[in-house]
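Undergrad: Pasting the sequence and the predicted coordinates here, then a few questions.
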Amino acid sequence: MIKQVHKWREIAAHFADNLIVGNGGSIAVCPDRFRYKDLHAYAIKNNLLKSNVIEVFEKATPNNPDFEKVLYQLWLADFINKRFDVEKSERERVREGYTLVRRALINTVKDIHPIQAEIDSKLNQIGRFICNFSNVLYLNYDLILYWASLKVNSKEKHRCKDGFSSKESKKRTTLSRLKFSEDLEKIWEPFNHNSASTAIFYPHGSLMLYQTRAKHEERKLGLSGDDMLDIITEFWAKNDNQPLFVCEGSSEEKLAAISRSNYLTTVYHKVIPRFKSTVVIYGWSIGEEDQHIIRQLRRDSLSKIAVSIVLRGRSEQSISKEQEYITDKLSNLVSEEDIYFFDADSKGCWCH
């Protein structure tokens, strides 16, 4: 039996604290680009995956190609190889496959990314939506939320802040390299006496974030102008820096990757546990690979959680099964009565 699914505006007034956005948020903006099957098709078409890796995709995720599940299978294979003392040369082949899939995902997200003008109207709506929240966790790697935050910041009364800034002149160049301030209280304080602010965090990294190979310094690319994607592409082509992307296949491996980054560690250990009262989840499947995020939320701090669910083109059985899954995943945080579902396509939520 389906639990009630609300329209967003029916419950919006009761949820104004924290927002978590998963891959469904990117898919809602660009349905034909950010689904894993579209990323997979692009990677194959452009020879980013070798035949042996393609076979792993076909075996591990035959109906819906999933990069993170394949990464998990390769990680598991490497783990088993170590335990059974498989020859080093054979272990290296599996590790090379893992690295190849990870790199293919990063490059594919960058290559298929829409330009800002294509999604401009949706960015305006996303900007209005995120202004309802004190904190936003964006689990995706794309620029959608960043562009939406720029829309907000072009106005006077509300500010989106992510903690990255530069001590250089306020007159920005097309590309600047911004440093993260670990003074979280400054991120959360209002922009001025007459305005509110929304704090934005990228717990799994972003196309804009990178780590220098030499000193492991972390920076955000501060971008302006209409050619941001071209600038990012040129930056990655000409600089020997490491993209700050957490796309490992298991929750444990994701957590290990997070621990290698000062910024991601700060978000994980100091930001997420401070989420209080209410949480809205949009487009996040709450998969096993993301349980590290759930573990950082505190039961004694939360009162209600609202979760988006797609209704269009689905049977009651499918919807009911997803609701049961979500309820189970969130059962350690709030009671079943305090989990609300809302239509992911309803007016006023995210890009709608």
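TA: Thanks, I have it. Values in this document were obtained by computation on a predicted structure and should not be read as measured data.
Undergrad: only C-alpha atoms for contact and neighbour calcs from this point on.
TA: Noted.
Undergrad: Can you list the residue ranges for strands in the stretch 101-250 of the chain?
TA: According to DSSP state E, counting those that start in this stretch, the stretch 101-250 of the chain carries its strands in the segments 135-138, 158-161, 164-165, 175-180, 196-201, 205-212, 218-223, 241-245.
Undergrad: Got another one to weigh against that:
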Amino acid sequence: MPVIEDLRDWADLASDPWPTLLIGNGMSINTWHKFDYSELRAHAVFESAVDQLFTDWNTSNFEEVLEGLWHAERVLTAMKENSEGVRALYEHVRQELVEAIQRVHIRWNSLPMKNLQRVAEVLDQHNLAFTLNYDLLTYWALMYNQGSTEIVDFFWNNPFDPLDTEIHSATATGLLFLHGGIHLWHDSVTGETGKWTNQQQGGLLSQLGDALEANPNRQPLIVSEGRHAQKLRAIRRSDYLSFAYRRLSENHDATVIFGASFGPQDEHIVSALRAEGRRNIAISILPGNENKMVTAMAEYKAKLPDQNLLFFKSTTHPLGDPALLVSDV
């Protein structure tokens, strides 16, 4: 077996400047294992045809199924065959992803406050923090640690105002949701983007269904398309998401990537990371099977060949602390 000589502890890198942070689903899974795709699939209520696709392709990844349906629709269209049924299945999978996230999401009263405090403390150490996650963990961390940290999400105007995005505090962290989130909405009539707010602890999650029913034009802003080009088109349709993606593309600072694996559907994120030339990028690797770790490191090197890559064990980073994992409740 190969020896991983350049996989380090986070402590070896922590003293270096890291102005930028990019978070993936690995962070959320380290708090609540039901954020894993396999759990989301188990809690989704699919039509039988979609269940069959997940089984045939031996996957729990919603985006892989969405990509397959996208290809099927393109084939039928090229053959001048009716593709409405395939398109309906595509929208069905997207909707079930949103609803499955709500079903599996850890409730506020089951979430130790130390978890949110830890997330907030980590975010507060960076100038910009980007997340690919749809869940509420980073949003809750922002909301409930305002006295001890300085994190802003650019929604000081609600709806979001693309002409008012300057952070006036030199010490504040700007938090951006690159693929949206279940707390964000897009108005299909006005085109505006906003966030659901609730001052009661945990009320946002429990009342989200009522909010959607009361505001039928406002749908959850979640970018779950099956191909990276589709994701990018969805991002460009939103003033907020366009702003977030532009900030990532224009960023050239040293960056920590935690819990993001960058599958084929995330090529637009990889392109954004490469847009401003060479920089130092520290990437978390889940320790365990050595072959898997070597493969993961090789994949990052192939995707980011023009960057200075450093690798660290995810469990040695504050966001990967095994003690943060919440048991079933």
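TA: Noted; the coordinates are in hand. Fair warning: this is a prediction, and the values are worked out from it, not measured in the lab.
Undergrad: Can you give me the TM-score here?
TA: Superposed pair, TM-score by TM-score structural alignment, normalised by the length of the second structure: 0.91. Supporting alignment: 317 aligned residues with a C-alpha RMSD of 1.8 Å.
Undergrad: What count of nearby residues applies to the aligned partner of residue 152 of the first structure in the second structure?
TA: The equivalent of residue 152 of the first structure in the second structure is residue 145 (alignment by TM-score structural alignment). Applying the criterion other C-alpha atoms under 10 Å, we find 18 residues in the vicinity of residue 145 of the second structure.
Undergrad: on that earlier part again, how about JSON lines for the strands of the stretch 101-250 of the first structure, with distance to residue 126 of the first structure and mean neighbour count added?
TA: Putting the strands of the stretch 101-250 of the first structure into JSON lines (distance: least, C-alpha to C-alpha, whole Å; neighbours: other C-alpha atoms under 10 Å) gives the following:
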{"stretch": "strand 135-138", "distance to residue 126 of the first structure": "12", "mean neighbour count": "24"}
{"stretch": "strand 158-161", "distance to residue 126 of the first structure": "12", "mean neighbour count": "23"}
{"stretch": "strand 164-165", "distance to residue 126 of the first structure": "21", "mean neighbour count": "16"}
{"stretch": "strand 175-180", "distance to residue 126 of the first structure": "24", "mean neighbour count": "17"}
{"stretch": "strand 196-201", "distance to residue 126 of the first structure": "13", "mean neighbour count": "23"}
{"stretch": "strand 205-212", "distance to residue 126 of the first structure": "18", "mean neighbour count": "20"}
{"stretch": "strand 218-223", "distance to residue 126 of the first structure": "19", "mean neighbour count": "21"}
{"stretch": "strand 241-245", "distance to residue 126 of the first structure": "23", "mean neighbour count": "21"}
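Undergrad: Hmm, the match of residue 152 of the first structure is touching residue 117, no?
TA: Yes: taking contacts as C-alpha atoms under 8 Å, residue 145 of the second structure lies within contact range of residue 117: 6.6 Å.
Undergrad: Quick one: closest of the strands of the stretch 101-250 of the first structure to residue 65 of the first structure.
TA: strand 241-245 (19.6 Å; C-alpha to C-alpha).
Undergrad: so where is the helix or strand following that closest one in the second structure?
TA: Per DSSP states H and E, the first helix or strand lying C-terminal to strand 241-245 of the first structure is helix 251-259. Under TM-score structural alignment, helix 251-259 of the first structure corresponds to residues 228-236 of the second structure.
Undergrad: Next, the contact list for residue 139 of the first structure, please.
TA: 20-23, 202-205 (C-alpha atoms under 8 Å, 6 or more residues apart in numbering).
Undergrad: Quick check: the gap between it and residue 1 of the first structure.
TA: According to C-alpha to C-alpha, to the nearest Å, residue 139 of the first structure stands 30 Å off from residue 1 of the first structure.
Undergrad: And the strands of the stretch 101-250 of the first structure: which comes nearest residue 283 of the first structure?
TA: strand 135-138 (10.5 Å).
Undergrad: contacting residues around that closest one?
TA: Strand 135-138 of the first structure has contacts (C-alpha under 8 Å, 6+ apart) with 17-22, 130, 145, 198-204.
Undergrad: So which bits of stretch 84-97 of the first structure are buried?
TA: 91, 94-95, 97 (16 or more other C-alpha atoms under 10 Å).
Undergrad: Go through those and say which is closest to residue 217 of the first structure.
TA: For the buried residues of stretch 84-97 of the first structure, the nearest to residue 217 of the first structure is residue 95 (25.6 Å; C-alpha to C-alpha).
Undergrad: where's residue 284 of the first structure relative to residue 116 of the first structure, distance?
TA: Applying C-alpha to C-alpha to residue 284 of the first structure and residue 116 of the first structure gives a distance of 23 Å.
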